[in-house]
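*Asks:* Give the three-dimensional model of this entry:
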Amino acid sequence: MKLFSETLNTSIIKPISVLDIPNTGENYVAIDLSETNTVLDQVDVSSSEKFSQYIESYLTSNKADVAFGGYLEPRNIYKRSLHFNQEDNLTERNIHLGIDLWCSAGTAVQAALDGEVHSFKNNTNFGDYGPTIILKHQVAGIEFYTLYGHLSLESIENLKEGEKVKQGECIAALGEPKVNGDYPPHLHFQIIKDLQGSEGDYPGVSNIRDLDFYMTNCPDPNQLLGLY
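*Replies:* Below you'll find the predicted structure:
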């Protein structure tokens, strides 16, 4: 797996954009949605409307177009959904495995690298990804995948598995809360080495028990995005 990380770091020209919003260095701002951010105690994150108001206010106050962050961030926002909650703290999934990029619904999503459509699916559990696309890539002889979640329904209507895509090509658009799992509009972007047989879906949130595996199988997407 060390070879995989080295390939990401040495064989790909970076930074890479996955949104059709050029990063000027000032219009992308980091956001903390972790369980330690006490500001969120005053926000009803179980309501997509109230949560969206918080994100919009954060972008406005920072004069930004995109708020980003979340890799390995423990979050309380998943407590609202039975999709993530289990019987104890070891099996409750609350540690985020991708980077989220929060911006407007309808924002165009771009392929991170040349590749092909591996699979796609509308993951309709409450708090899930909603429409999701997984691309397969080959770089320096190594095969891996990138996942794009919380898309619009139109994004997956005319897709075909095996369809070729070019780096920077528009492959989707961000969905609204009513279709994206009931979140403020954003892109969940994740790198995956081994899909473990999954199609159109892969865990984007881990529990503490399985975190070591997922940290290895899903390295920091910032290796490609170069946001921090």
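
*Asks:* use CA for all of it now, contacts and neighbours both
*Replies:* Noted.

*Asks:* Tell me, how many residues neighbour the nearest residue to His96 once chain neighbours are set aside?
*Replies:* Take His96 and drop its neighbours on the chain: the residue closest to it by CA to CA, 6 or more residues apart in numbering is Val205, 4.5 Å away. Val205 has 22 neighbouring residues, counting by other CA atoms under 10 Å.

*Asks:* and the gap between Val205 and Tyr58?
*Replies:* 24 Å (CA to CA, to the nearest Å).

*Asks:* To compare with the earlier structure, here is another sequence to fold:
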Amino acid sequence: MIPLETLFLDLKDIKVIDSTIPYSQYTPLDLTASNLELNQLNISDSSQFETYIEQLLAKNKASVAYGGYNEIRNLYKRSTVFNDLNTEERNIHIGLDLWIKAGTSVLAALDGKVHSFQYNNNLGDYGPTIILEHQLENHIFYTLYGHLSLKSIASIKAGDFFAKGQQLATLGDASVNGDYSPHLHFQIIKDIKENFGDYPGVCSKNKLDYYLENCPDPNLLLKIY
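*Replies:* This next block holds a predicted model:
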């Protein structure tokens, strides 16, 4: 059977946010400790972080900031969702983030049906989340859309079909999205197991190999860079 990642290489014209924004208006964002600008602000304060994103976009004459796959971040230290006394710290991001203003349209990456959805209402969590189920040849796989608006999950139900490029949701603001600057967390999941409306988007170092295999780089689909 052809690997799923190989099938992704032949897919074209896939976007998961506002299709009118060309990739030429995207700019990379580094949220690792090597970004010294982050040391000068409190990134756990969503309003400060949103101002930082807005300034980055203006400086680069861009509409969207992107990045984060397999990125080690200090951003999660503020929340017990990622850190507790009994487990290894989870600080490696395994989705792709697309930073843009709240209310922006979120699109289905591919034809698919709603597998599940949920309001993951913890500090630093996804907030409203939708997971779509897809089939490509003999592969069943999933895409996760996190940090949505509450209205995005108000009237959908499991099994609802969305066509590639169809509006699935809109982005939420910090009051509902886990207290982040507005952005979409987009993730591919091969084996979702028993997860429902939620799936880890950040992992620990000792589980990284598993999650990199189970959650391929979303850029294989999006082809931003």
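
*Asks:* Surely Gln138 of structure 1 touches Thr146?
*Replies:* No: checked against CA atoms under 8 Å, the pair Gln138 of structure 1 and Thr146 is beyond contact range at 11.2 Å.

*Asks:* These two - which one has more neighbours?
*Replies:* Neighbour count, other CA under 10 Å: between Gln138 of structure 1 and Thr146, Thr146 has more, with 23 against 13.

*Asks:* State the distance from the alignment partner in structure 2 of that one to Lys59 of structure 2.
*Replies:* Aligned by TM-score structural alignment, Thr146 of structure 1 pairs with Thr143 of structure 2. Distance, Thr143 of structure 2 to Lys59 of structure 2, using CA to CA: 31 Å.

*Asks:* Same question for His185 of structure 2.
*Replies:* Per CA to CA, His185 of structure 2 is found 23 Å from Lys59 of structure 2.

*Asks:* neighbour count winner among the two?
*Replies:* His185 (24 against 9).

*Asks:* Using the three-state scheme, assign the counterpart of the more buried one in structure 1.
*Replies:* Residue pairing (TM-score structural alignment): His185 of structure 2 is matched to His188 of structure 1. Following DSSP: H, G, I helix; E, B strand; the rest coil, His188 of structure 1 is assigned to strand.

*Asks:* Need the residues that contact the helix or strand harbouring Leu8 of structure 1.
*Replies:* Using DSSP states H and E, the element containing Leu8 of structure 1 is helix 2-10. Here helix 2-10 of structure 1 makes contact (CA atoms under 8 Å, 6 or more residues apart in numbering) with Val139, Ala140, Ile142, Lys193, Pro219, Gln223, Leu224.

*Asks:* Tell me who's in contact with the spatially most central residue of structure 1.
*Replies:* The residue lying closest to the centre of structure 1 (CA atoms, centre = their mean) is His188, at 1.5 Å. Applying CA under 8 Å, 6+ apart, we find His188 of structure 1 in contact with Gly98, Ile99, Asp100, Leu101, Leu147, Tyr148, Gly149, His150.

*Asks:* The first one touches Leu187, doesn't it?
*Replies:* No: when contacts are counted by CA under 8 Å, Gly98 of structure 1 is not listed as touching Leu187 (9.6 Å).

*Asks:* Specify which residue of those two has the higher count of neighbours.
*Replies:* Higher neighbour count among Gly98 of structure 1 and Leu187: Leu187, with 31 against 28, using other CA under 10 Å.

*Asks:* Next one: that one relative to Gly130 of structure 1, how far apart?
*Replies:* Separation of Leu187 of structure 1 from Gly130 of structure 1 (CA to CA): 11 Å.

*Asks:* so where is the helix ranked longest in structure 2 in structure 1?
*Replies:* Of all segments of type helix in structure 2, defined using DSSP state H, the longest is helix 46-59. Mapped onto structure 1 using TM-score structural alignment, helix 46-59 of structure 2 spans residues 48-61.

*Asks:* That stretch: average distance to aligned residues in structure 2?
*Replies:* After superposition onto structure 2, stretch 48-61 of structure 1 sits on average 0.7 Å from its aligned residues (mean CA distance after the TM-score superposition for structure 1).

*Asks:* What residues of that stretch count as buried?
*Replies:* Neighbour counts over stretch 48-61 of structure 1 (16 or more other CA atoms under 10 Å) mark Ser48, Phe51, Ser52, Tyr54, Ile55, Glu56, Tyr58, Leu59 as buried.

*Asks:* rewinding a little: the helix holding Leu8 of structure 1: which residues count as buried?
*Replies:* Applying 16+ other CA under 10 Å to helix 2-10 of structure 1 flags Phe4, Ser5, Leu8 as buried.

*Asks:* TSV please, covering the residues you listed and showing distance to Asn76 of structure 1.
*Replies:* Listed next are these as TSV, based on distance: CA to CA, whole Å:
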residue	distance to Asn76 of structure 1
Phe4	31
Ser5	29
Leu8	30
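
*Asks:* Pick out whichever of those residues sits closest to Leu211 of structure 1.
*Replies:* Ser5 (17.2 Å; CA to CA).

*Asks:* hang on, the earlier thing: the match of Thr146 of structure 1 and Gln40 of structure 2: what is the separation?
*Replies:* 34 Å.

*Asks:* what's the nearest residue to the aligned partner of Gln167 of structure 2 in structure 1 if we skip its chain neighbours?
*Replies:* Mapped onto structure 1 by TM-score structural alignment, Gln167 of structure 2 lines up with Cys170. Using CA to CA, 6+ apart and skipping residues adjacent in sequence, the residue nearest Cys170 of structure 1 is Gln110, 4.4 Å away.
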